[in-house]
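Trainee: I'll drop the sequence and a predicted model, then ask my questions.
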Amino acid sequence: MRAAYRVDHIRAAEERLIGRDGDEAVMRRAATGLAVVCARLVAATRGRVTGARVVLLVGSGNNGGDVLWAGAWLAGRGARVVAVPLATSVHGAGRTALLAAGGRLLDTGDTSGAEREIRSADLVVDGIVGIGGTGALRPTAAGVAAAALRSGALVVACDLPSGVDADSGAVADRDAVVRADVTVTFGALKPGLLLMPGAEFVGITHLVDIGLGADLLGVGPPATRVLQADDVALLLGSPGGDDHKYSRGVVVVSAGSDDYPGAGVLVAGGARCGGAGLVQFCGLRTGEVLSRFPDVVAGESAMPRATGAVVGPGLSGTARDAMESQPLDLLESDLPLVLDATALRWAAESNAWAEVVRRRAARGAVTVMTPHDGEFLALGGSADLLRRDRLAAALELATSWGSVVLLKGATTVVASPTGHSWVNPVAPPDLATAGSGDVLAGLVGSWLAAAEARLASDGRRLSLDAAAEVAAAAVWVHALAARLAVGDSRQPLAALELMEALPAAVGVARSGEYPGGRH
């Protein structure tokens, strides 16, 4: 698992590290990591570093110093390195090192010279502003960033693409930001590398260890976390010799209606194909579900051995109707519960329904709410905060409802009311299709039920943080299923195909490996 830290925590940890090792030693450590990645990229594209044309975009701060030292390393190995200063002064020791290694430094303000060098570059390295930068780039810097994009050269960002907010991923002006192919970040991930819209400009991320680990642990908890393939494998596990259908989780599904008959199929299928030991369907249109999945059990109320439930996708009627219906019985239980779609609308529109949800939180029952942006706003989430900082917005809503919030989107955030969160930055855009969320709701419900069943055998219950981590793992596998379903075909993805890809995705997840490399 990788942790991402906000700027104030990174700064505090860096101060401790610099106090022990010295400023120049830490900077050169970071710069060497950056240079090594750059050298590998250049060698992969043109066969060797010698003679490669490298342009450095250099700001006034330490980020510019990192780039200058990296440029000196590359120049010492035969690269033709030119630095474009974008401030009246640049890092002194880095400047001296670059010139001593044979690199060149253009005059400040030489815009035409900068664009000429960029047009012929093999590699452009962004060191305009560091993690403390906020807002859009200034016009001159924005101009060279645009020139880098037009040039077709590989663009490597130092620590974070300039113009992206390190804490939130906010981008003030999409025309005044560096679009990187690769970002080399130091010490720890930053939330802005993971959260949209900033994540769109990051490319592939390389994390360079500069020795911050112990110091980060001493300055506070991470802002968020990102699951890796081996984390998901550990959370998911594999059936053991003593397992049976009940020990693998029994999930109850209340979904679908005459208006949305397919929702029940997709939710039950998501639960079933995700590995639930038993799925019980308690919604309308039972015939469609059972004809597709003869192993699903029908019923009007949850069976005694149920360990989880999903309520909401495709249900119809008003919140008043729901107060006298089977979905309410599931909310009044202590089962780990996924609330999606219509159930979220009822919670937003009805004080009585909302009170039932909050009573669950008060007695320690786990609820996972799965809103998209529109449902997030209906539930009382802040539109301004959602726009500025998606992570903070999800955490605020989770605290408000006392429930885990799985905020769906291009970057999905899973937030616990305890303040812990997980981000999934790898969801493919193919998931933006009708029914995708129904499949996800079933998958999350399946895994919550399985986790609760495992704990119940020892007399324990699922905690909010454990539920949030399970939900984050389900998001990860949901995205993987989409990638497997689409493959290299570039064909559109439908929800049924996504559902049918889940068993293969679960199998891959259990292996602890990600197709194409570690993730």
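Mentor: Thanks, I have it.
Trainee: CA atoms for contacts and neighbours, from now on please.
Mentor: Fine.
Trainee: find the nearest non-adjacent residue to residue 97, please.
Mentor: residue 72 (5.8 Å; Cα to Cα, 6 or more residues apart in numbering).
Trainee: putting a second one here so we can go through both:
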Amino acid sequence: MIRAHSAATVREVEEPRLAAGEPLMAHAAFALATHVARELRDRTGRVAGSVVLLLVGGGNNGGDALYAGTHLARRGCQVHAAVVSDRAHEAGLAAARASGVRVHELLAAPDLPGAVVDLAGRCHVWVDGLTGIGARGPLREPVAGIVAALAEERAAWSSLLAEPIVVAVDVPSGIGVDDGTVPGPVLPADVTVSMGTAKPGLLLPPAAALAGRLEVVDLGLTELADREPAACSLGRSDVAALWPVPGPEDHKYTRGVLGLVAGSRTYPGAAVLCAAGALRTGLGMVRYLGPEVPTSLVRAAHPEIVTVPGRVQAWVLGPGVDPRDAARTAELADHLDEAAGQGLPAVLDAGALTLLHDDVDLAGPTVLTPHAGELAELLTARGEHTPRRDVEAAPARHARLAAEITGGTVLLKGARTVVAAPEGPLHAQGDATGWLATAGAGDVLAGVLGALLAAYGDAIAEAVHPAASLAPLAAAAASAHGHAARLAAGLPFDADDDPAGPIGVPITASDVADALPGALSTILD
């Protein structure tokens, strides 16, 4: 699991260590230099003779870059430091000069962005130490202009082989460190070397897409183990630990029974796809309750489905249900009340989300699975006027707001899925591929999540597995769903894609459902 801590928490933990004289910057700089050297060797086949540019602003990240430059100079690199602040780390500057780093103090240059870009054009790697974790809001001048010019310059390079490598110190300059927003220009990184712990903006969208590969440097900040992270991302072993595996004494009722109310005459396929997602995860039984048209299709596609009422341990409500259908909406509301009365978990998707447009609080353990547009509609209906573009600009903030307003856990679907409960860490999963953005994929995800909750349903109802822990289960479902999409698209299981590597093939939602057993086999192996 990747755990990310807020800037305030990191500073609180670091301050007494720094006051005691611990050489945290020295350790950080050496690790940074090691990662830069590794990137050079992997990309160009050499370290000595490479030309490195240190982008140095004020504060400790600039200091880390300067000290890293001393190590790189000793390894035979030609190192330049573009200093664009009058508050650059003095000791770092002195050490850099003493080791042969060519320091360019550019603050007085008539065209500061142009001067930095001119210098950058001669370098193989750019080390971004322009801002630190204390930055808030959009970048201010002159750094904003420098970052915008560098980002434009890098985007204009025509060859991936010639393109400079960008290594960010702690965070790419310009991202929202704690909330993952992108409030202004950002210098996208190939690699971000985060000191001591990951920062939330490296996991949360949209900023996470600009961070490249994340490398976390262990600075021995053991106190962080006792601090709740602000955000986290499940790895394969974390998903495996959460996924129920049947034993020899299990039967269909102990493995979980999912109640499914989905589909309509207008959208009958939603019921079929949701059922497929549930069945392919390996739960005990699916009970489907719906009109004859979806019911006949579900029976034909999945003869394992039971279509009569009975005992269930979790519900999925709403995929493919038209909220304008008053009778069906009332049926969804009845099942939600039934689940709440029994303490059973429920997944509210698509048409069922409109049940929360009225000013009501959820009485039971519930996961909402909106996309950005649906979340914007829900927040607006609850008195928080929110255009879709605002949700897309700050997904984590709006997912948390919806969780606080409704009392539920919100799984906000997107290129990187965000899961927010009213309290506790945010979860962010970026395990999928862009090919997953296809009709019906959300229906499959609702089924996967419902099946996983059904396996835990009795424990949740008995408060052995409390509602507060729905967030990691929702994140695990999103991860498995994303890995299935990668498998279906013919992509490597590892989510760290190489831009020059395979792009995969188009997939349908049915392909994702079919790939779930293989994905789970790899996760559980």
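Mentor: All right, it came through fine. On a predicted model such as this, the values are computed, not experimentally measured, just so you know.
Trainee: and the residue nearest to residue 97 of structure 1, what helix or strand is that in?
Mentor: Residue 72 of structure 1 belongs to helix 62-75 when assigned by DSSP states H and E.
Trainee: ok so, going back, for the residue nearest to residue 97 of structure 1, list the residues it contacts.
Mentor: By Cα atoms under 8 Å, 6 or more residues apart in numbering, the contact list for residue 72 of structure 1 reads 81, 94, 97, 98, 99, 100, 101, 102, 103.
Trainee: identify the residue of structure 2 aligned to the third one.
Mentor: So that's residue 97 of structure 1. Counting by TM-score structural alignment, residue 97 of structure 1 lines up with residue 95 in structure 2.
Trainee: now the helix or strand harbouring that match and helix 60-74, what's the angle there?
Mentor: According to DSSP H and E, residue 95 of structure 2 maps onto helix 90-98. In terms of direction (axes from the mean of the first three to the mean of the last three Cα atoms, to 10 degrees), helix 90-98 of structure 2 departs from helix 60-74 by 20 degrees.
Trainee: for helix 90-98 of structure 2, list every residue counted as buried.
Mentor: 92, 93, 95, 96 (16 or more other Cα atoms under 10 Å).
Trainee: for the aligned partner of residue 195 of structure 1 in structure 2, give its distance to residue 401 of structure 2.
Mentor: With TM-score structural alignment as the criterion, residue 195 of structure 1 lines up with residue 204 in structure 2. If you measure residue 204 of structure 2 against residue 401 of structure 2 using Cα to Cα, to the nearest Å, the figure is 15 Å.
Trainee: the two: which has the busier surroundings?
Mentor: Under the criterion of other Cα atoms under 10 Å, the comparison of residue 204 of structure 2 against residue 401 puts residue 204 first, with 31 against 18.
Trainee: contacting residues around that one?
Mentor: Here residue 204 of structure 2 is in contact with 179, 180, 231, 396, 416, 418, 428 (Cα under 8 Å, 6+ apart).
Trainee: would TSV of these with distance to residue 240 of structure 2 and neighbour count be doable?
Mentor: Shown next, in TSV, are these (distance: Cα to Cα, whole Å; neighbours: other Cα atoms under 10 Å):
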residue	distance to residue 240 of structure 2	neighbour count
179	28	23
180	27	24
231	20	28
396	25	28
416	20	23
418	19	29
428	17	29
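Trainee: list the ones among those residues that fall in strands.
Mentor: Using DSSP state E, 231, 418, 428 are the members of the contacts of residue 204 of structure 2 that sit in strands.
Trainee: chain neighbours aside, what residue packs nearest to the second one?
Mentor: When you say that, I think you mean residue 418 of structure 2. residue 428 (4.6 Å).
Trainee: how about the first one?
Mentor: Counting by Cα to Cα, 6+ apart, the nearest residue to residue 231 of structure 2 once its immediate chain neighbours are dropped is residue 426, at 4.4 Å.
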